[in-house]
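Engineer: Sequence and computational prediction follow.
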Amino acid sequence: MRRRRTGMIAVVSALGMTAVLGGCGLTGGSDEVTLRLVAADYGDSAANSSEKYWNSLVEAYEKDHPDVNVEVSIYSWTDVDRKVKELVDAGKAPDLAQIGAYADYAKAGKLYTASELLSITTQADFLPQLAAAGAVNGAQYGMPFASSTRLLFYNKSLFADAGIEAPQTWQGLVTAAEALKADGVKFPYALPLGPEEAQAETMQWLLSGRGGYTDPNTGSYVLDSDENVETFDWLKSELVGEDLVGPVEPKSLDRADAFEAFTDGDVGMLNGHPTLMKAAAAKGVKFGMVPMPGVEGPSRISMGVADWMMAFKQNGHAEEAGDFLDFVYDDENVLSLSREYDLLPVTTPVWDTMSVAKEDADLKPFLDALPTSELYPVGRTSWAAVNAAIKQKIGRAVAYGGDPATVLRELQATAATEENAE
């Protein structure tokens, strides 16, 4: 049975305004405990800010919890990780943080493990590969909060005009791109290897080429593996070299710009996540989604990503934080978050529900890809530096005069140095 305790919650916006949702203030009786949570904003406007989600959660929790105050401070994704770091460095760590990475804090001994916080039921509900990605040296510190996968989006109208179908193989992708180019499409395949999010596009291609960032058996970095070099050799010669990626060099094309071009109807194909669906539909773009093409057929492994919840030890509120998190991960609340922001669920019961629900049919291709997805090696403190290096350098691998093997060897050298320092 999941634990329940009494409490009251206040929500603190990024602007510093506090809305107290209860009959008493933040400084009640001596037995009261205040939990402070810093959270990221999943909304794209004031109307659907994550404050809406947390307010709803607050109201439900407050009914039965008069002895625990929870202050939720919401920041944009641009600011939230930096804000948490500033608080930790200043000796004022929040009790809970919902941000993009946890490994550095875990390595420094600042976090509770999931087993020190959550009920057995809550911990067992996490999708296995997400729980595994939240572990450092076998202990789970990062609790997945939201997830996503990537699929190949294609413009149905442009494909119909060119008389082609969605590709299933690399060769099929080239054939489609050639037809789109001949039909005057600006970006037959958009290849965003610019510094914004090059690590995502890179990983999707590596997985489709039977490679990846790490060895699945040892966990060590293998960026310059034969499979990875072959993948980027192919990208450079067959896509970039044949002028099938559009007028912007991949090293200068960011993901946001590629998405915007897709919603403008200028892109035939690109890798995308669920939020692209709403943006494209809002502009009237008719699109389809298929698994990433592979060498001989659709890739069996998609790239997955997750955002993380973590609990800091500093204030000693393990029991209260754990009880609140049990509530946060209640099926109803996970489902509400996923549907409100077009996110994928992080728990098996909610994945089961959404996989068959008619109202979640648009997300089904992403839901189907989630159980077999592979995530970044976020449990390694070295990943932050490796990630930064990929963003900075990988675009050179497919540039004119570039050499994929050389660039991947440089990245592997960086990874090995960081790995040895862990």
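Structural biologist: Structure received. Numbering: from 1, shown residues only.
Engineer: Could you use CA atoms for every contact and neighbour count after this?
Structural biologist: Fine.
Engineer: quick one, strands of the protein?
Structural biologist: 8-12, 18-21, 33-40, 68-75, 96-99, 135-136, 139-140, 143-149, 151-155, 187-189, 267-272, 287-290, 303-311, 374-375 (DSSP state E).
Engineer: quick one: which of these is nearest residue 341?
Structural biologist: With C-alpha to C-alpha as the measure, strand 143-149 is the member of these nearest residue 341 (9.8 Å).
Engineer: hey, where'd the helices end up in the stretch 251-400 of the chain?
Structural biologist: Under the criterion DSSP state H, counting those that start in this stretch, the stretch 251-400 of the chain contains helices at 255-263, 275-282, 318-328, 331-341, 348-356, 364-369, 383-393.
Engineer: With distance to residue 103 added, can I get these in a markdown table?
Structural biologist: Shown next, in a markdown table, are the helices of the stretch 251-400 of the chain (distance: least, C-alpha to C-alpha, whole Å):
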| stretch | distance to residue 103 |
| --- | --- |
| helix 255-263 | 25 |
| helix 275-282 | 27 |
| helix 318-328 | 19 |
| helix 331-341 | 23 |
| helix 348-356 | 24 |
| helix 364-369 | 25 |
| helix 383-393 | 9 |
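Engineer: For residue 120, find the nearest of the ones you listed.
Structural biologist: helix 318-328 (9.8 Å).
Engineer: Burial-wise, tell me which of the strands of the chain comes out on top.
Structural biologist: Ranked by average neighbour count under the criterion mean count of other C-alpha atoms under 10 Å, the strands of the chain are headed by strand 187-189 at a mean of 27.
Engineer: Tell me the buried residues in the helix ranked longest in the chain?
Structural biologist: Across the chain, the longest stretch assigned as helix under DSSP state H is helix 404-420. For helix 404-420, a neighbour-count test (16 or more other C-alpha atoms under 10 Å) marks 404-405, 407-416, 418-419 as buried.
Engineer: Does residue 131 touch residue 144 like I think?
Structural biologist: Yes - counting by C-alpha atoms under 8 Å, residue 131 touches residue 144, with 6.9 Å between them.
Engineer: for comparison:
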Amino acid sequence: MKNRFLVGSAVFVSSLAFVGCGMLPGEDDKVITVWLMKDSVSGAYLDRFTEAYEKDNPSVELEVKIQEWTGIGKKVMAALDSENPPDVIEVGNTQVAQYAESDGLRDLTLESVRDLGSEDWLPGLAEPGSINGSQYGIPWYAANRVVIYNKEIFAEAGIEELPRTRDEWLDMTAELDKGSRQGIYLAGQDWYTLAGFIWDEKGELAAESGGEWEGRLNTPAAIRGMEFYQELQALGDGPKDSDEVTPVQEIEFAKGDIAQMIDTPNSAVQIEEKNPALKGKLGFFPIPGKTAAKPGSVFTGGSDLIVPKNSSHRSAAVDVVKALAGEKWQTDLAKTMSYVPNKTTLADAIQGHEATSAMAAGAAQGRATPNSPKWANVELDNPIKRYMTAVLQGEDPEIASEVAVAEITAALR
């Protein structure tokens, strides 16, 4: 095994590196450089994957370089514009459109359709990777929000059945919201959660029309999503004018008087660290949908894998992507990192894991942010957050939405 894991300018040689390798690389050997993001996978996973891959492909040496999320956009854009980019890059699923606009990505449509079973991919990973009918990003892993609940508070309230519809959820949360106890902690500017409610109503945050992107928060469907958010948010004491990190909602939940919150399951670890008395008392269920037929829509976060057009080893790079996105290493990744695998057909890999199974159920209804290369402009000074606060503080949603739509549209033009 010949791999080297690099972080910044420092070189870390894997404990398995070069073991059993008695020869220098030959003329046909290829060094495939892979950029992965910090904390996406464990060192043990990388060791297993690299050892197995290099054993099966003796002419390939994998060189994995770990990247920081901060500033990664500019770094990737510079790499795509260079003559010697890395061969494979992990990117956030919502970043693919921005990189594809640079014309620096390899079109992976043929490989994804023929070899990777793209019909079963999670939509929240696959759709952002597809630009104008071409697949540039190959889904790698996903994570999304679920409802985290305090089992002890549910038991004290006599609640035995978890809700499967929005109406059931509202009724149950109202029952929990009594005395000094909060039915749910939902910050007023949790716009990712709002997006799911809007999608359930068949609305959009923004959409493309006539080749131009425009905001869509003013449609009846989007307003219905905001009205549901308003009903739910009122069943707790979450702030109306800040998001879920001000104050940090895990710290609030750890105080022990909140029945539910909405976040990714790994938040439970932080909650238990803040309040060890809650260890073993936290449960998880998918965000309920409008009917019991399926869970509610959720924003899917996660990563796709891309191959730069200027890669010196494009075919070999695609083979590495196929391995990482294939069933064997997707199953390993899901079990190792508690991620949702990239296909709905791999749900058995996380069977028996309450938190990850709840995520996977929601991920089947997952979506990503609007697939505009300029969507990052919206998030820089997010008008959706201001819109939410305005409505929660009493402004007419139709009037408030018009202001937000104008700002979103301007950011996307």
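Structural biologist: Yep, that arrived. Please read these numbers as outputs of a predicted model, since none were measured by experiment.
Engineer: Fetch the TM-score of the aligned pair.
Structural biologist: TM-score for the superposed chains, counting by TM-score structural alignment, normalised by the length of structure 2: 0.81, backed by 398 aligned residues with a C-alpha RMSD of 3.6 Å.
Engineer: picking up where we left off before, just put the helices of the stretch 251-400 of structure 1 in TSV and tack on mean neighbour count and distance to residue 150 of structure 1.
Structural biologist: Putting those into TSV (neighbours: other C-alpha atoms under 10 Å; distance: least, C-alpha to C-alpha, whole Å) gives the following:
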stretch	mean neighbour count	distance to residue 150 of structure 1
helix 255-263	20	13
helix 275-282	15	10
helix 318-328	21	26
helix 331-341	18	16
helix 348-356	17	17
helix 364-369	20	7
helix 383-393	19	18
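Engineer: can you tell which of those helices is closest to residue 207 of structure 1?
Structural biologist: Closest among the helices of the stretch 251-400 of structure 1, using C-alpha to C-alpha: helix 364-369, at 13.0 Å.
Engineer: Any chance you could list what contacts the closest one?
Structural biologist: Helix 364-369 of structure 1 has contacts (C-alpha atoms under 8 Å, 6 or more residues apart in numbering) with 148-151, 274, 289-291, 301-302, 344, 351, 354-355.
Engineer: Can I get the residues you listed in a markdown table including distance to residue 27 of structure 1?
Structural biologist: Formatted as a markdown table, the contacts of helix 364-369 of structure 1 follow (distance: C-alpha to C-alpha, whole Å):
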| residue | distance to residue 27 of structure 1 |
| --- | --- |
| 148 | 39 |
| 149 | 43 |
| 150 | 46 |
| 151 | 49 |
| 274 | 42 |
| 289 | 52 |
| 290 | 53 |
| 291 | 53 |
| 301 | 51 |
| 302 | 48 |
| 344 | 37 |
| 351 | 39 |
| 354 | 41 |
| 355 | 44 |
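Engineer: Name the pair among the residues you listed with the greatest separation in space.
Structural biologist: 301 and 354 (20.4 Å).
Engineer: ok, the aligned partner of residue 121 of structure 2 in structure 1 to residue 140 of structure 1 distance?
Structural biologist: Using TM-score structural alignment, the partner of residue 121 of structure 2 in structure 1 is residue 127. In this structure, residue 127 of structure 1 and residue 140 of structure 1 are 13 Å apart, going by C-alpha to C-alpha, to the nearest Å.
Engineer: cool, and residue 390 of structure 1?
Structural biologist: Residue 390 of structure 1 sits 26 Å away from residue 140 of structure 1, going by C-alpha to C-alpha.
Engineer: now the helices: where do they sit in the stretch 101-250 of structure 2?
Structural biologist: Counting by DSSP H, counting those that start in this stretch, the segments of the stretch 101-250 of structure 2 that form helices are 109-115, 123-126, 151-156, 166-176, 191-200, 220-233, 249-253.
Engineer: Those helices: which one's closest to residue 280 of structure 2?
Structural biologist: Nearest to residue 280 of structure 2, of the helices of the stretch 101-250 of structure 2 and by C-alpha to C-alpha, is helix 151-156 at 8.8 Å.
Engineer: Which elements pack onto that closest one?
Structural biologist: Helices and strands touching helix 151-156 of structure 2, by 3 or more C-alpha pairs under 8 Å, 6 or more residues apart in numbering; DSSP states H and E: there are none.
Engineer: Structure 1: matching residues for that one?
Structural biologist: Going by TM-score structural alignment: helix 151-156 of structure 2 matches residues 156-161.
Engineer: So for the matching stretch, what gets flagged as buried?
Structural biologist: 156, 158, 159.
Engineer: Average offset of that stretch relative to structure 2?
Structural biologist: Following superposition, stretch 156-161 of structure 1 is found to deviate from structure 2 by 2.0 Å on average (mean C-alpha distance after the TM-score superposition for structure 1).
Engineer: And that stretch, how far out from the chain middle?
Structural biologist: Distance of stretch 156-161 of structure 1 from its chain centroid, counting by C-alpha atoms, centre = their mean, to the nearest Å, is 30 Å.
Engineer: cool, stretch 267-283 of structure 1 as well?
Structural biologist: 16 Å.
Engineer: do the same with stretch 194-209 of structure 2
Structural biologist: 17 Å.
Engineer: which parts of it are buried?
Structural biologist: Those buried within stretch 194-209 of structure 2 under the rule 16+ other C-alpha under 10 Å are 194-201, 203-207.
Engineer: who's in contact with the residue lying closest to residue 162 of structure 2 once chain neighbours are set aside?
Structural biologist: Setting aside the residues directly before and after it, residue 162 of structure 2 is nearest to residue 285 in space (C-alpha to C-alpha, 6 or more residues apart in numbering), at 7.6 Å. By C-alpha under 8 Å, 6+ apart, the residues touching residue 285 of structure 2 are 146, 147, 148, 162, 355, 358, 359.
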